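# with the input below, show me the fold.
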Amino acid sequence: MTRNWLPIKTTPWTLGLPLLTILLLLQATAVPERVDFWLYDTLITASPAEASDDVVLVAIDELSVDRLGRWPWPRATHARLIEKLHDAGAKTIVFDILFPEPSPDDPELAMAMREHGNVILPLHLSPPSRNYLISEQLPVPELAAAASALGHAHVELDQDGLARGVYLLNGLGDQLWPSLALAASGKTLPSIDQGEVPPYTNARHHYRAIPLAGGAGTLPTWSYTGVLERPPAPEIFRDKTVFIGATAPGFGDILPTPFSGLHQPMSGVEFHANNYSALVQGELISKISTTTAIGLAIAVIIFLAIALPRMRPTRSIILCLGCVGVLALAHGLLLLYARLWLPVSHAVIIPLLALPVSSALRLAMTNRFLNRQLDELARGPTMTLQEPSRRHPPQLLSHFQALFQPEGWLLAEGDEIISASGLTESDIPPLEKPGEWVHIGGQSWISLTRGGLTYKLGLELPNDLSRVATQRYLRRLPLAAINRPTDEPRPRENISARIERVRLATERMSQMQKFIRRSFERMPDGIIVTDELGVIRFANGHIEEWFREPMPSLNGMPLARLLEGHDPRETPPWHETVSETLTLTQSRTVDLRIHNKDFLIHFAPFSLPDSDQSGIIANISDISELREQQRQHREAIDFISHDVRSPLVSQLALIEQLKRNGGQVEPEQLEQLGKLARRSYHLAEEFVQLARAEQLTETRFYECEFLAIVENARDSVSEQAAEKGIHLVLQGTEDLWLRGNAELLERAVINLLTNAVQYSPPESTIHIQVFQAGHQACLTVSDEGEGIAPEELPHLFDRYRRQKSSELSGNHGTGLGLSFVNVVVEKHRGEIHVHSRLGEGSAFTLKLPVTLHLG
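Purely as a prediction, here's the structure:
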């Protein structure tokens, strides 16, 4: 048989295409970006950056507003602050305060800036009001000219509203301004050729994420008014870069960061100070492009699409989780040590989704495969037998007729007789409960309901020994109609329906396996099944019993070793027989002898369908009984050719002698001729009786009374006993009923009594006892003869075997008498025992199972 389906498997394309589709869908959502932000924030907050030692903040805090008055303050105040910081030795002063409108104090502030020589002022890019284009908000020209550099104060907020970095260069058109931190550091970046850019275009370059030193208040901070009111403090500000800006609530210059979110936002000036700290230490983080991240995700898709279809589910889980771990580790190492922010969200999400997608594909393919297999199982053979309760009464009657051969029958539908023979409607007894048999003598009746109709079925069973067994069998037979619900609820879910189909298919397979195993176990022969190397893979109970090997040791044992261990032989050796059966695929039949029993073993090669597997089925038959019958047949032929033939030859010789004497017949010659004829008759009679005993079956049993059988046997040998003056004493008055064949039992008892008379001395007594012991009827025949030698007792019941002592004493026998007794006792499921002592006599005890007298 060829397969009509291809093997189902997941290929790189079947897995790669869905994953690629998922990647495209992810790209259209904000999920990957949120994942990247979460990974970044987790690492940055877990490992804050070290703050630079030369950064100090001067904060316009609430205390300063209270003391110096409402904002804005006169610019002369800022000039005095610059002078204080200049006297304290500040290296760079960075204002995060915009000065876009002119003021009367601008000359004083400009002079203070020039005297210091390194003051940085901010600019801002924003539309001046609604419905206007974005423009540069620069300090007034006088202050701008006095500043050593200008820097933009713009901070970029990410999609989730948190500030994580700035563009180091930002401006309109072809004019790019450095950030405040970059301007304060004095560093420069390579020039950027933007080409022809419109003057209203917001141009941004060199985005850098800032590894913050912590939340708000982490950097050293001094109050604006405190610096003004105290003398210069060189120990605080010498050679430091001082950032001046607003930190008091109400100024609006606040930024949520990964450390705080909106709960404790950071002021803009502190954010710029963190930017400067990271910049001068070379700790700013460069963000790798999204294109690279997408390429990494595609590479992960290709890797998983190739690897996952070849792996088991457990290893698939390990691989996917390993990919996530490796990507997360790479992200952390790049961020913390190489200061590179690699967006790995796409690449991380893909393995997490690849596992369920791969599992779903496998489940879908497995589901299709199971459906095909279930369909195959549904079309396959079953071991379900049609229930008798589903058969129509006419069909049941025909089956009963073929099975039991009743002497009469009757089948009626309601009041109408459909079929009848030997029974009439008047014979029908009351049938109260449908489906239950009513047995009256030899008649068996039952009422059946089929399709709303009532049937009455009767059988007249033969009056033989099988009637009772047949009636018991009918009583066990389930014939009552069983009402099964036709509208059984079906599973609503598809998976539930498949599970139910799998359950039913499994039950059918289990029933098939149980049937095969039980069939092997109940076979009369021993069965051994091996694999292609001749190793035993199955053996039924007969093998365990005959070889006397426990079943666990049989499984996995080479067949040749088992046979060599119990019946070693040289020609041909067992291994040669087994190997030739496998290599030549030819059957072999060999004799086998195990524990003094004869067997015939048949080796038959086999091969499994749709498979390369092969092996041997060894069928072992017990032929001990057959060999025993052959031996008995040979002994019978020897017996006939010698014991029966010898007296006949003597008779013929004597008749020839009488012919030569001319008709003169002496009385002694007639007596001799009569003895020879009687001897021939007795030999033939014993041979015929033994054959009858061997053919006896329980079908010829009937109820009989054991004491009457013994009395009849005693009367049959009383004349022979009287000739030797032997007294036969019978003890027993109890009637003992048993099932058996009275004729053969009587012949067996006669043989015992005849032997006792033959081997007893004259004027002795033979005691005959009949009694019951438990559930057995017992007979003991005791004589006062010479007894039987101990070495002859084990062979006493062997056929054609004569006792040596009997032959020496002149009591010639056939050797069939006691063998006949033993056969009859065995056929009646009884026992026979012998107790004998030389010079004291022998006692034969016969035990048979009793039964109740049925009358």
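
# please count neighbours and contacts with C-alpha atoms only from this point.
OK.

# so what's the residue most central in space within the chain up against?
Residue closest to the average C-alpha location in the chain (Cα atoms, centre = their mean): residue 506, at 11.5 Å. Residues near residue 506 by Cα atoms under 8 Å, 6 or more residues apart in numbering: none.

# distance of it from residue 500?
Between residue 506 and residue 500 the distance is 10 Å, computed by Cα to Cα, to the nearest Å.

# likewise for residue 772?
In terms of Cα to Cα, residue 772 sits 61 Å off from residue 500.

# between the two, which is the more surrounded one?
Comparing residue 772 with residue 500 by neighbour count (other Cα atoms under 10 Å), the higher total belongs to residue 772, at 17 against 14.

# excluding its backbone neighbours, what's nearest that one?
Nearest non-adjacent residue to residue 772, counting by Cα to Cα, 6 or more residues apart in numbering: residue 778, 5.7 Å away.

# second input sequence below; structure requested for side-by-side comparison:
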Amino acid sequence: MAVLTGVVGLGLGIAGILAFRFSERSRDAADLHSEDDLPEGIAEVLAVLPSAAIVIDAGDDVVKASPAAYTFGLVRGHSLASPEMLRVVGRVRARGLIEEIDLEQTRENSESVLRYLHARVAPLGTSFVLVLCDDQTESKRVDAVRRDFVANVSHELKTPIGAMALLAEAVTDFADDPAAVERFGGRMQRESKRLTQLVQEIIDLSRVQDHAAPATTEKISVAEVVDDAADRARTGAEGKNIHIEVSPPSDLLIEGNYELLVNAVRNLIDNAVNYSPEGTRVGVGVDLVDERIEIAVTDQGIGMSAQDTERVFERFYRVDPARSRITGGTGLGLSIVKHIIATHGGEVRVWSRLNKGSTFTIVLPLAGTANEASATDSAPAGVLIEHSADSTGTASADDDEPTGDNDAPAGDNGDGRATADAPKDLTEESEQRKLTT
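Take a look at the predicted model:
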């Protein structure tokens, strides 16, 4: 009896397998037949479309789907994976009208959106429905950045404009008081300069963001770029009794746009001056490391926390908003630096320690040099030169999101400490954060 039961079970198993295989072959044959029934040329057209393409037959089975459709997770087996899209397909088949749908694909076990998709669903002949789907994730991100930028610009413009309006009223009210008029007039001038600077920096940022590379380039002396940038920043530094020490080598060349590069270096020097106490020094050093030129600007200022370091290149981000209002900072300077250097094929690194100081380093490819001796041999006292060879970790920033390497900065003595006159705490027992633009 047991033997008979086993034989019967085996027979049923074999029958089941044969039935399953027959069913699969029938399904494949039906699919093949359905695809052959597609209007002439449709398969070839779908193959070259940039959109993910899916053709559904009258039974809601997927007849043909492009690789992108599978990549987006729109097709599972022979069916559409999205019930919402399947309902739209049904309406299009019934009404014969084109419909569009936006889909948000979330991560598994999470509410965070993985991908934004836009689909256009249309009748295809009398028996099929065509779905064309595009990934809108990047455009959504760009739109969000643009909206955020507009909101920030509006807020930043409103502050000086509002201040000038109030000051104008005050001048009117105190028209008979020359001292008050002079005082309010001076404040109006400062707010006007702040507004002018903000508008100019918005224009500058727009220009460098719109171009993948500078329109005009030439071989430029690093010494000329650094000296010019330092000279332009000295007026503000002298007002705070801050000494800018510069001693770049005279034989290093880079390829790029002179004014843009001077603007980038000056922005770093101005930033160092603005966030440094009176009577301190700002060092600007140049080094040649692995055929790449490093221009480091070091201050003895307030420094930054790790959280601030991660966000310092974001547009309108300020480490100390109160200090920015006093100095007239717009929060755009470092973002401009990031984009200028990125268009020149370089990167910007930042190391900082709270209440000790910061070092911002521009790294650019070398165009040519007459003498490749290291710049550290002639670096002045007080200049801290970072060396990325001692990389120990990573943190990064993209546009507006951070990754990179943690490099321990070293001074002229090559032992990981600062140069003789630079603040020792700036480099000892510290972690350098490299932000790759």
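
# host element of the residue nearest to the centre of structure 1?
If you go by DSSP states H and E, residue 506 of structure 1 is part of helix 494-522.

# which helices and strands does the longest helix seen in structure 1 pack with?
Counting by DSSP state H, the longest helix found in structure 1 is helix 345-379. Secondary-structure packing of helix 345-379 of structure 1 (3 or more Cα pairs under 8 Å, 6 or more residues apart in numbering; DSSP states H and E): helix 12-27, helix 31-46, helix 290-307, helix 313-336, helix 494-522.

# the strands in the stretch 401-550 of structure 1, which residues?
Ranges of strands in the stretch 401-550 of structure 1, per DSSP state E, counting those that start in this stretch, are 408-413, 416-421, 438-440, 443-450, 453-460, 526-530, 536-539.

# nearest to residue 660 of structure 1 among those would be which one?
Across the strands of the stretch 401-550 of structure 1, residue 660 of structure 1 has its closest neighbour in strand 526-530 (65.7 Å, Cα to Cα).

# could the strands of the stretch 401-550 of structure 1 be laid out in CSV, adding distance to residue 263 of structure 1 and mean neighbour count?
Below are the strands of the stretch 401-550 of structure 1 laid out as CSV (distance: least, Cα to Cα, whole Å; neighbours: other Cα atoms under 10 Å):
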stretch, distance to residue 263 of structure 1, mean neighbour count
strand 408-413, 94, 21
strand 416-421, 98, 14
strand 438-440, 94, 16
strand 443-450, 84, 22
strand 453-460, 87, 21
strand 526-530, 78, 22
strand 536-539, 74, 20
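
# thinking again about what came up before, now the angle between strand 526-530 and the helix holding residue 506 of structure 1, please.
Angle between the axes of helix 494-522 of structure 1 and strand 526-530 is 130 degrees (criterion: axes from the mean of the first three to the mean of the last three Cα atoms, to 10 degrees).

# now do the equivalent of residue 831 of structure 1 over in structure 2 against residue 284 of structure 2, distance only.
Counting by TM-score structural alignment, residue 831 of structure 1 lines up with residue 347 in structure 2. Applying Cα to Cα, the value for residue 347 of structure 2 to residue 284 of structure 2 is 17 Å.

# which one's more surrounded, these two?
Between residue 347 of structure 2 and residue 284, counted using other Cα under 10 Å, residue 284 has the larger neighbour count: 30 against 22.

# tell me the secondary structure at the aligned residue in structure 1 for the more buried one.
In structure 1, residue 284 of structure 2 lines up with residue 768, judged by TM-score structural alignment. Under the three-state scheme (DSSP: H, G, I helix; E, B strand; the rest coil), residue 768 of structure 1 adopts strand.

# contacts only, for residue 768 of structure 1.
The neighbours of residue 768 of structure 1, taking Cα under 8 Å, 6+ apart as the test, are 728, 729, 730, 731, 779, 780, 781, 782.

# conserved subset of the residues you listed in structure 2?
Using both residues aligned by TM-score structural alignment, their matches' Cα atoms under 8 Å, structure 2 keeps these contacts from the contacts of residue 768 of structure 1: 728, 729, 730, 731, 779, 780, 781, 782.

# of the residues you listed, select the buried ones using a PyMOL command.
Filtering these down to the buried ones (16 or more other Cα atoms under 10 Å) takes a single PyMOL command:
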select buried, resi 728+730+779+780+781+782
